[in-house]
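Chemist: just a sequence and a predicted model for now, questions to come.
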Amino acid sequence: MANPDLVASEPQGAHVVAAQASPCDALVICAQPTSVDRPCRRKRLALAATILGSSMAFIDGSVVNVALPSIQSELGASVAAIQWVVNAYLLFLGSLVLVGGSMGDKLGRRTVFIAGIALFTLASAACGLAPNAAALIAARAVQGIGAALLVPGSLAIIGAVFDGEARGRAIGTWAGVGAITSAVGPVAGGWLVDAFSWRAIFFLNVPLAALTIALAMSSVPNSQRLDAPGQLDWPGALAAAAGLASLTFGLTQASARGFQHPFVLVAIGAGVLVLAAFVMIEARSANPMMPLDVFRSRDFTGANLVTLLVYFGLGGAFFFLPFTLIRAHGFTATEAGAALLPVPVIIGLLSRFTGGLTSRFGSRALLTVGPGVAGLGFTLLALPLVHGSYWTGFFPALAVLGLGMTITVAPLTTTVMGAVSSERTGVASGINNAVARVASLLAVAVLGIVFVWSHHAALTARLDALHVTVDARQIGQLLEPDGQDRPASDGAGTPHATLVARAQAEAMLDALRAVAVVSAACAFAGAAIAAAAIQPRK
């Protein structure tokens, strides 16, 4: 059983950042030892440094989504390229976050945290200066490496600096600020895109990072874990990164080339083989970053499958919804960021209430109901109502989705915590964090196929009905980089061009609905797995 002190020290408000962070971030804090080699005399400044650091990574993971249409137009990027703008970051964050936490335990949390901030900041500046899509993707990959160092470091520092009731208050403060940044981040990022440029969202990290490093240098002790492993699991980390990269690359290319293309088959096959090798490496490693024996727990395996499926759907929705609102509905980046507000706001308002339901009804009941409600939210997003206004089409779906996520996150953390012994809580929470981030990575790649293929099929059907010539179909498609700048026309005059533009917008909405259908199926599957795998409350 899990340590009851951990349960008591985790405030229910710690779940409010679930929309952008990962489900067990607060548990990472709780799992830290309560003693450090050097006491911290400036705890408030240390907390401010860790909150600033983790907030930069959380915001960067969400704000970029509302900037993607602007990035695509300015850099002339393909759909696959803008997928990689997001996936390059998620790939290295998801595959290296476990070894990043181990580095902090071994080399010193402050040292690794500051190194992560510095690397993240240099990469942010490179993103802002990127002359083309390839340079931007490369810089985003380096950003992901920096985030893999700073995110677990920031959580570990909070756990190491605070103990007892002070730790609970610190987690509450961290969670409260996280809730605000989750809600305000996409809106503020959209405003920066509209008022200045998409490059501004990356340059903003530079002064914030300088302040974070100054606070960390002056206030955070360089604590270490005495029981940290002697060697880091670099073979496992490299295998995970290479396998996920190859698999994701193959899936991304499949949307344009098809699964029959030899290049796609080789990439996906190589990814599967390397990931199989990763499992073998972890099974034989003396200090694996992902110990396989924790999956012997039925509850732990079930909780991670639920995490994978629910965050897969959420990651896909948060990627394609802003893109569709901007391209098909003509939203500004600020409006698209504001359109996502129902999810974090509802999580923030209701998390304390739903957190208390876990002890009353048990994790299995809530992990069955929560993903089911989220599935209903995705289903509403798939209905023809999304053709209408935001308030009648998108808002109800996002409100229900937010309610479902609110119900889901607290019992997920509780289940992960209760599935392992207290000394392995940190390992279990780290694995669950990585699963949530890998789920978003796979969602952008897999649902990209669904989106692109559904869009092309729907657009072809509509243009056939309008008797548009083949030559005219190559002009002005909304999925193309400069689709907003070149009006569609086949020489038949403005009225026909308007019909073509409407067909393109409706085809994109059809593609979003197809994505929502898959996301709903995943959420409902998560509910079924929870009902079957999670043990009932005793």
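Modeler: Everything's here; your move.
Chemist: make it CA atoms for all contacts and neighbour counts henceforth
Modeler: OK.
Chemist: what is the burial count for Pro262?
Modeler: Neighbours of Pro262 under the rule other C-alpha atoms under 10 Å: 11.
Chemist: ignore the last one, Ala139
Modeler: Ala139 is surrounded by 25 other residues when neighbours are defined as other C-alpha under 10 Å.
Chemist: isn't it right up against Leu119?
Modeler: No. Under the criterion of C-alpha atoms under 8 Å, Ala139 is not in contact with Leu119, lying 10.3 Å apart.
Chemist: for the nearest residue to Glu10 once chain neighbours are set aside, give its distance to Gly159.
Modeler: In space, not counting the residues next to it along the chain, Glu10 is nearest to Gly168; the distance is 5.9 Å by C-alpha to C-alpha, 6 or more residues apart in numbering. Summarising the geometry, the distance separating Gly168 from Gly159, computed by C-alpha to C-alpha, to the nearest Å, is 10 Å.
Chemist: okay, pairing it with this:
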Amino acid sequence: MPAQKSRRLPPLSGVLVLVMASTGLVVVDLTIVAIGLPLISADVADGASAESVVVTYMVAMGALTQVVGSLSDRWGRRALFLAGIAVFTLASLAATVAPDLLWLNAARVVQGAGAAAIMVNGIPLLSDRYAGEERNLAIGAWGSFATAAGLLAPILGGVLAETFGWRAVFAVNLPLGVAAWVLAVRVLPRSPGASGAGRTDWLGSLLLMLGLGTATLLMLRSGDTSWSGRETAVLLTACLALAAFLAVQLRAPAPTLELRMFGSPAFSGAMLAVLLSRVLTIGGSVYLVLYFSDGLGLSPTGAGLLMTPIFLAQIVMGMVGSKLIGNRPPGLVIGSGYALKGVGLAVLALAITPDTPWWALVVPLLAWGAGGGIAGAPVMAVAVRVTAPERVGMVAGTVATLASLGAGVGTAALGAVFTLNGGHGAQAVTDGARAVLGVSAALSVVAVLTTVTLIGPRRVPAGGPASAPAPAEGDGEPAPADR
């Protein structure tokens, strides 16, 4: 029997196109709206801050990702994905015609709920459709496309808002959402193993939504909170709700989060890697951009352009990382990615001064992005590999939840490092950024040790969960109804 030719790209399918396009739609919406905030503030917020338009969306997504991911395992990927696209598109329509800020915020909450259903079903749908090396490559392509979409979002948002007004940043979702829904109806097969809604953990779901929602809100507001009695009450509510959620999960017959999954060292290592990755990427980049603007004196456009080496390298090397884990130990691949990322961060910490020429920073920025790309996609593939097929949606929800928490924790914790070491003025901002980059480099070392130790070759099966991919008859033809 001839050996199968090694692939560099996953075979194209309707499912892959659908997942990439719909995920890109959600990722773009995470940042595109921020570009139109000044116009929104002037039009429907009576000149007041319109930051709540971004916050409500993020809180809704953060609160619902784990719940929706677990529900997709029981109710079916197709049903939840179709519902997510429909809700997201209808909420975009409501946001487009919003007469005031209250209406707009309500629409954004609903839009965030739809976005959660779209995002957490990406990995499960690809896992159902592909197997083995093709699955790794598909997840890598999905991650790279999402990164590219995030890179283009500010540009697209600026063009739409300046040309057509702020309502255009929501209206652009309408034709794209309708097209995605039609494609989903045609290409998505019935979800294998969907067990129905009879064993839904409603109490655990409500506690988790309360805990994650309040925690996300607190982290998003951490930069301007004075920690009054109200903020302390919110923190206490989040802690109590999450503690109660964990207690319920130990007894629930069909838990929203199966805590026994963390008994697998490889799974725990992958989840810790997801958390640390967002701490480093989101938290570190926030204060690096501040150095570009206040330390080097670059314009917002110049600062944004100087960040592009990170994203471009991450896009390219994400596919390389997905390819490497096909025939190399995943822990070693992921660890080498974090090591390269740490080197880039350490060089930046040593190199930046108020007088450093921008071109001297390009190479360490490329190392930062390349390391993140090599480590990123394999982490998701490992998490899927060591999990039973009927829990892939739960895993995707956990990945999304920890990524969101990592971004918030990273921004807040590294913000404290910046504040303790920096201040106002070019030199003070540079000192703060150097401290942040140094701490991030140290955390990269922690990530290397964690992944190499926990994600060992003996702890990750060579192929994946013992399941065949979903039948491909849905690609290009109407799929059977989701029962």
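Modeler: It's in. This is a predicted model, so every value here is computed, not measured.
Chemist: TM-score for this pair?
Modeler: For these two chains in superposition, a TM-score of 0.75 is obtained (TM-score structural alignment, normalised by the length of structure 2); 453 aligned residues with a C-alpha RMSD of 4.3 Å.
Chemist: just the element for the residue nearest to Glu10 of structure 1, please.
Modeler: Here Gly168 of structure 1 sits within helix 164-195, counting by DSSP states H and E.
Chemist: likewise Phe311 of structure 2?
Modeler: For Phe311 of structure 2, the host element (DSSP H and E) is helix 300-324.
Chemist: residues contacting that helix, please?
Modeler: Taking C-alpha atoms under 8 Å, 6 or more residues apart in numbering as the criterion, the residues outside helix 300-324 of structure 2 that touch it are 8-9, 133, 136-137, 139-141, 143-145, 147-148, 151, 289, 292-293, 333-334, 358, 362, 365-378.
Chemist: buried among those? Make that a ChimeraX selection.
Modeler: If you want just the buried ones from the contacts of helix 300-324 of structure 2 in ChimeraX, going by 16 or more other C-alpha atoms under 10 Å, the selection is:
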select :9,133,136,137,139,140,141,143,144,145,147,148,151,289,292,293,333,334,362,365,366,367,368,369,370,371,372,373,374,375,376,377,378
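Chemist: which position in structure 1 aligns with Met20 of structure 2?
Modeler: In structure 1, the residue matched to Met20 of structure 2 (TM-score structural alignment) is Ile51.
Chemist: the closest residue to its match other than its chain neighbours: what's it in contact with?
Modeler: Spatial nearest neighbour of Ile51 of structure 1, chain neighbours left out: Trp174 (6.0 Å); criterion: C-alpha to C-alpha, 6+ apart. Residues in contact with Trp174 of structure 1, defined by C-alpha under 8 Å, 6+ apart, are Ala14, Leu47, Ile51.
Chemist: SS state for the counterpart of Arg284 of structure 1 in structure 2?
Modeler: The criterion is TM-score structural alignment: under it, Arg284 of structure 1 has Arg251 as its aligned partner in structure 2. The local conformation at Arg251 of structure 2, judged by DSSP: H, G, I helix; E, B strand; the rest coil, is coil.
Chemist: and what of the one 5 residues further on?
Modeler: Following three-state DSSP, Thr256 of structure 2 is assigned to coil.
Chemist: count the neighbours of it for me.
Modeler: 26.
Chemist: ok, it touching Leu203?
Modeler: No. Taking C-alpha under 8 Å as the contact criterion, Thr256 of structure 2 and Leu203 are not neighbours in contact, 9.4 Å apart.
Chemist: list the contacts for the match of Met20 of structure 2?
Modeler: Contacts here follow C-alpha under 8 Å, 6+ apart; on that basis Ile51 of structure 1 touches Ser154, Trp174, Val177, Gly178.
Chemist: now do the buried residues in the strand or helix carrying it.
Modeler: Under the criterion of DSSP H and E, Ile51 of structure 1 resides in helix 43-75. By 16+ other C-alpha under 10 Å, the buried positions in helix 43-75 of structure 1 come out as 43, 45-75.
Chemist: against Tyr311 of structure 1, how distant is the closest residue to Ser54 of structure 1 other than its chain neighbours?
Modeler: Computed as C-alpha to C-alpha, 6+ apart, the closest residue to Ser54 of structure 1 that is not its neighbour in sequence is Val151, at 5.4 Å. Distance, Val151 of structure 1 to Tyr311 of structure 1, by C-alpha to C-alpha: 18 Å.
Chemist: this completes my enquiry, with thanks.
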